[in-house]
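**Student:** the sequence isn't on hand, but the structure is:
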C-alpha cells in the first residue's frame, strides 16, 4: 500500500507508462490534510489494476482494498477462458455448464441486452475469429465466421453454447464494478482502474479527474470528471502494427470478421464499468454515426478518434474546460 497526503502530486501510471486508454490525471480534485490517499497497484487480468481510496482511516482503507482485490481475483476464476477450472473455460470446453454462478448468468444477460441494443456489434461469439487473428491469420472472412449470440442460451438453470465464447469485452468492467462495490463497504471515496476501465465513487468536491490517452503518442485526447460512474476505452492502444504489445487482445468487428478500420479508439462514459466496457467495445467496431445514436439512446456519452485524426463526441460528452 502507498499512502499520501492529498496536497501532493498523485500520479497513476499503469503498465509502466504505456497508454492503456484512460487514467487518473496528475492530481485528484480532493483536498484536505485530514484525509489520506491509500493506493495499491497489482498485476491482474493481463494488465495492472490500481485501487485508490481517500480516507481518514488508512488502515481501514487498506483492508478494504485487500478485500476488493480478493473479490476481483475470485471473479477472474469465473470469467477466464484461459484457466481450465474457470467457468467460461469449462463452458467453452463442453458446450454446457450446469452450475453457472449468478455472476456469469448476470453478465451473459447484460451481454445479450448490449448485443441487441447495438444490433449485434457486441458479440461474444467472435472468439473463433479472434483466435485465428492471434495465431497470425489476419485474412478475416465473412460475417458467417461469427456464429452470433443466438448460439448462446440460458435454459433450465444451465448455460449452453454451440461455439466457444469470450466475455473479455464486458467481464473486466463487471469485475471492476464488483471490486468497487466491495471497497464501498469500507470507504466513501475510491476508484479502481484496470487497463482502460475505470469505476469511481464519492468525493467531497465531487469528481475524479480522468484523462483519455492519445494512442498516437503522449498526451490526452480529452479530460473528464467522474463522481459516481465509469469510463472505458477500446482501441489500438495495446495492439499495434499487427503485434501484441501487452495482455490486450485485438477487437474484431462481427459484421466483417476483421479488425475495425474507421476508428483508432472509442471511449464511453456510463453508470457502470460493465456497461461502459461493453458499449465501448461495440462503439469501436460500429459506424460512428450509428454508435453515437445508440449511445445517446442508452444515456451514455461517447468520444471517437477516427483513423484520419478527427475527434467526434456525443452531445453528452463533458470535458474539463481548458
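**Tutor:** Yep, that arrived. Since the structure is predicted, the reported quantities are computational estimates derived from the model, not experimental observations.
**Student:** alpha carbons only for contacts and neighbour counts from here, please
**Tutor:** OK.
**Student:** so where do the helices sit in this protein?
**Tutor:** Counting by DSSP state H, one finds helices in the chain at the ranges 58-79, 87-94, 102-117, 127-134, 168-184, 273-285, 288-297.
**Student:** now those in CSV, with distance to residue 145 and mean neighbour count?
**Tutor:** As requested, those are arranged in CSV below (distance: least, C-alpha to C-alpha, whole Å; neighbours: other C-alpha atoms under 10 Å):
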stretch, distance to residue 145, mean neighbour count
helix 58-79, 23, 20
helix 87-94, 17, 20
helix 102-117, 17, 17
helix 127-134, 7, 18
helix 168-184, 19, 24
helix 273-285, 16, 30
helix 288-297, 23, 17
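**Student:** of those helices, which is nearest residue 239?
**Tutor:** Distances from residue 239 to each of those were compared using C-alpha to C-alpha; the minimum, 10.9 Å, belongs to helix 127-134.
**Student:** what angle sits between that closest one and helix 168-184?
**Tutor:** 100 degrees (axes from the mean of the first three to the mean of the last three C-alpha atoms, to 10 degrees).
**Student:** roughly how far is helix 127-134 from the heart of the chain?
**Tutor:** 20 Å (C-alpha atoms, centre = their mean, to the nearest Å).
**Student:** what is that helix packed up against?
**Tutor:** Under the contact criterion of 3 or more C-alpha pairs under 8 Å, 6 or more residues apart in numbering; DSSP states H and E, helix 127-134 touches no helix or strand at all.
**Student:** need the residues that contact that helix.
**Tutor:** With contact meaning C-alpha atoms under 8 Å, 6 or more residues apart in numbering, helix 127-134 is reached by 138, 140, 145, 146, 164, 165, 166, 249, 250, 251, 252, 257.
**Student:** mind redoing it with 10 Å?
**Tutor:** Contacts with helix 127-134, where a contact means C-alpha atoms under 10 Å, 6 or more residues apart in numbering, come from 135-141, 145-147, 163-168, 242-244, 249-254, 257-259.
**Student:** can I have the buried ones of those as a ChimeraX selection?
**Tutor:** Buried members of these, defined by 16 or more other C-alpha atoms under 10 Å, are picked up in ChimeraX with:
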select :140,145,146,147,163,164,165,166,167,168,249,250,251,252,253,254,257,258,259
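**Student:** structure two is appended below for comparative analysis:
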C-alpha cells in the first residue's frame, strides 16, 4: 500500500512538471508573436511634386511597401484630366470646345461636387469664374487686365448653372465659358490618393497635397493624426502655427488671401475672385479652414467662405451642419481673432496649450 502511495506521489510530481514544461513552452512560443505585433505599425513616408506644388504622404504598413511610383503615375493621369496648365488635358480641351465626352474617371465627380457646393453656397463657389481668375492674373498665362476690359460684361460667362452634364459628357450652354477647378482639384486629388492606398489595405494614413489633407485611422502612436493651421501673416514663417487640429477620419482644407496676392497701384489684389462681382474680395476674413468627410468637399467650401466673409461663413456652417470650420479674421483694430464651430472644438488645440 505504501508503495502505491509513493508511486502516486511520483506520478503527481511528474504530471506537474509536464504541465510546467508545456506552459513555459507556450509562453516562449507566444513571445515572437508579441514582437511581430509591436512591429505592425511600419511607418512609410513619401513625398514628391504635383499640381505645381508638393505632396507628402505618411502611412502605416506592416510590410512597409513603397507606393511612390504608383502614386506618381496616378497623379499624372489625374492631372491629365483636370489641369488647366496641361494644354491637352480633358479640362483644357473642354475649355477650347463646347462639349467633352469623358475619357477618364475624374471629370464627372468634380462636376457633381462643384454643382452641389455651388447651389448650397448661392454661387459663392463657382468654377466658371475661371476667365476672371485669369484676367486678374492668377491663371496659367498671368495678368491680362487692361483698361479696355469690361469686367461687368464678362460676368455673362460666369455661372455654373450654364454647365450641363450627364454620366458621359459635359456641355456649355454659352460659348466662351471656361472652367477652373483649382479651388477643388487638390482636395479631390488627396481623396483619390487616399482611396488608392486604402484599396491596398492601408488603414492608417495621412495624405497632403499643397496644404489640403485627408486622415484615416491613427498614427504610429495610436493617436489621431494632428495637423497645424498656419498664422495668416504675409511675411510670417511657413511653419508658424496658429492652432492644431486632430483629424478623426476627416478631410481638411484651408483657403486664405494673406500670401497669394500682388500689388497694383498701391492696392492688394487678392486671388479670391467673387463670382458675383468679378472682382477680388475685400473683407476681414484672412483664413478659412473646413473639415468634412472628404477633402474635395472641404476644399470647395473653404474657397466659398473666403468669398462670403466671416459672418456669412459662420451662418452657412450653422445652417448646413455638413462640416466644421475654423476661421481667422482681423477685428476692427486689426487684431487676429478666431472662430471655431462647436463640433470642432474638442479636436482643437493651440501651440501654447
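**Tutor:** Alright, I've got the coordinates. The shown structure was predicted, so the numbers you read here are calculated from the model rather than taken from an experiment.
**Student:** hmm, back to that, counting only strands, which of the contacts of helix 127-134 of structure 1 make the cut?
**Tutor:** Counting by DSSP state E, those place 243, 244 in strands.
**Student:** list the contacts of residue 272 of structure 2.
**Tutor:** Counting by C-alpha under 10 Å, 6+ apart, residue 272 of structure 2 touches 133, 136, 138, 183, 255-257, 260-261, 278-282, 303-304, 306-307.
**Student:** what do you get for residue 321 of structure 1?
**Tutor:** Contacts of residue 321 of structure 1 were listed using C-alpha under 10 Å, 6+ apart, and they are 222, 223, 224.
**Student:** how about the last one, what's its match in structure 2?
**Tutor:** For residue 224 of structure 1, the equivalent position in structure 2 is taken to be residue 245, counting by TM-score structural alignment.
**Student:** quick one: that match and residue 228 touch, right?
**Tutor:** Yes: with contact defined as C-alpha atoms under 10 Å, residue 245 of structure 2 and residue 228 form a contacting pair (6.2 Å).
**Student:** any shared contact partners between the two?
**Tutor:** 348, 349, 350.
**Student:** re the thing from before, between residue 245 and residue 228 of structure 2, who's got more neighbours?
**Tutor:** Taking neighbours as other C-alpha atoms under 10 Å, residue 245 of structure 2 and residue 228 compare with residue 245 leading, 21 against 18.
**Student:** residues contacting that one?
**Tutor:** Contacts for residue 245 of structure 2 were tallied using C-alpha under 10 Å, 6+ apart; they are 224-229, 252, 291, 326, 344-350.
**Student:** quick one: contacts for the alignment partner in structure 1 of residue 278 of structure 2?
**Tutor:** Matched across to structure 1, residue 278 of structure 2 falls on residue 257, judged by TM-score structural alignment. Going by C-alpha under 10 Å, 6+ apart, residue 257 of structure 1 touches 126, 128-130, 133, 138-146, 251.
**Student:** distance of residue 257 of structure 1 from residue 267 of structure 1?
**Tutor:** For residue 257 of structure 1, the distance to residue 267 of structure 1 equals 22 Å [C-alpha to C-alpha, to the nearest Å].
**Student:** next one: residue 191 of structure 1
**Tutor:** 18 Å.
**Student:** how far away is residue 340 of structure 2 from residue 123 of structure 2?
**Tutor:** Applying C-alpha to C-alpha to residue 340 of structure 2 and residue 123 of structure 2 gives a distance of 24 Å.
**Student:** next: residue 282 of structure 2.
**Tutor:** The separation that residue 282 of structure 2 has from residue 123 of structure 2, given C-alpha to C-alpha, amounts to 17 Å.
**Student:** for residue 262 of structure 2, same thing?
**Tutor:** According to C-alpha to C-alpha, residue 262 of structure 2 stands 25 Å off from residue 123 of structure 2.
**Student:** of those two, which one has the most company?
**Tutor:** Neighbours around residue 262 of structure 2 and residue 123, counted as other C-alpha under 10 Å, are more numerous at residue 123. The numbers are 21 against 14.
**Student:** matching the more buried one against structure 1, which residue comes up?
**Tutor:** That one, residue 123 of structure 2, aligns with residue 120 by TM-score structural alignment.
**Student:** the aligned residue in structure 1 for residue 215 of structure 2: what's it in contact with?
**Tutor:** Aligned by TM-score structural alignment, residue 215 of structure 2 pairs with residue 200 of structure 1. Contacts here follow C-alpha under 10 Å, 6+ apart; on that basis residue 200 of structure 1 touches 51-53, 176-177, 180, 184, 189-193, 207-208, 225-231, 271-273.
**Student:** only whichever of the residues you listed are buried, select them in PyMOL.
**Tutor:** Only the buried members of the contacts of residue 200 of structure 1 enter the following PyMOL selection, criterion being 16+ other C-alpha under 10 Å:
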select buried, resi 51+52+53+176+177+180+184+189+190+191+192+193+207+208+225+226+227+228+229+230+231+272+273
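**Student:** restricted to strands, list the contacts of residue 200 of structure 1.
**Tutor:** Among the contacts of residue 200 of structure 1, the ones falling in strands (DSSP E) are 51-53, 189-193, 208, 225-226, 229-231.
**Student:** circling back to that earlier point, could I get the helices of structure 1 as a markdown table with distance to residue 2 of structure 1?
**Tutor:** Conversion of those to a markdown table gives the following (distance: least, C-alpha to C-alpha, whole Å):
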| stretch | distance to residue 2 of structure 1 |
| --- | --- |
| helix 58-79 | 9 |
| helix 87-94 | 34 |
| helix 102-117 | 31 |
| helix 127-134 | 37 |
| helix 168-184 | 16 |
| helix 273-285 | 25 |
| helix 288-297 | 37 |
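**Student:** pull up the gap between the nearest residue to residue 230 of structure 2 once chain neighbours are set aside and residue 38 of structure 2, please.
**Tutor:** Sequence neighbours aside, residue 241 is the residue nearest to residue 230 of structure 2 in space, at 4.3 Å (criterion: C-alpha to C-alpha, 6 or more residues apart in numbering). Counting by C-alpha to C-alpha, the gap from residue 241 of structure 2 to residue 38 of structure 2 is 33 Å.
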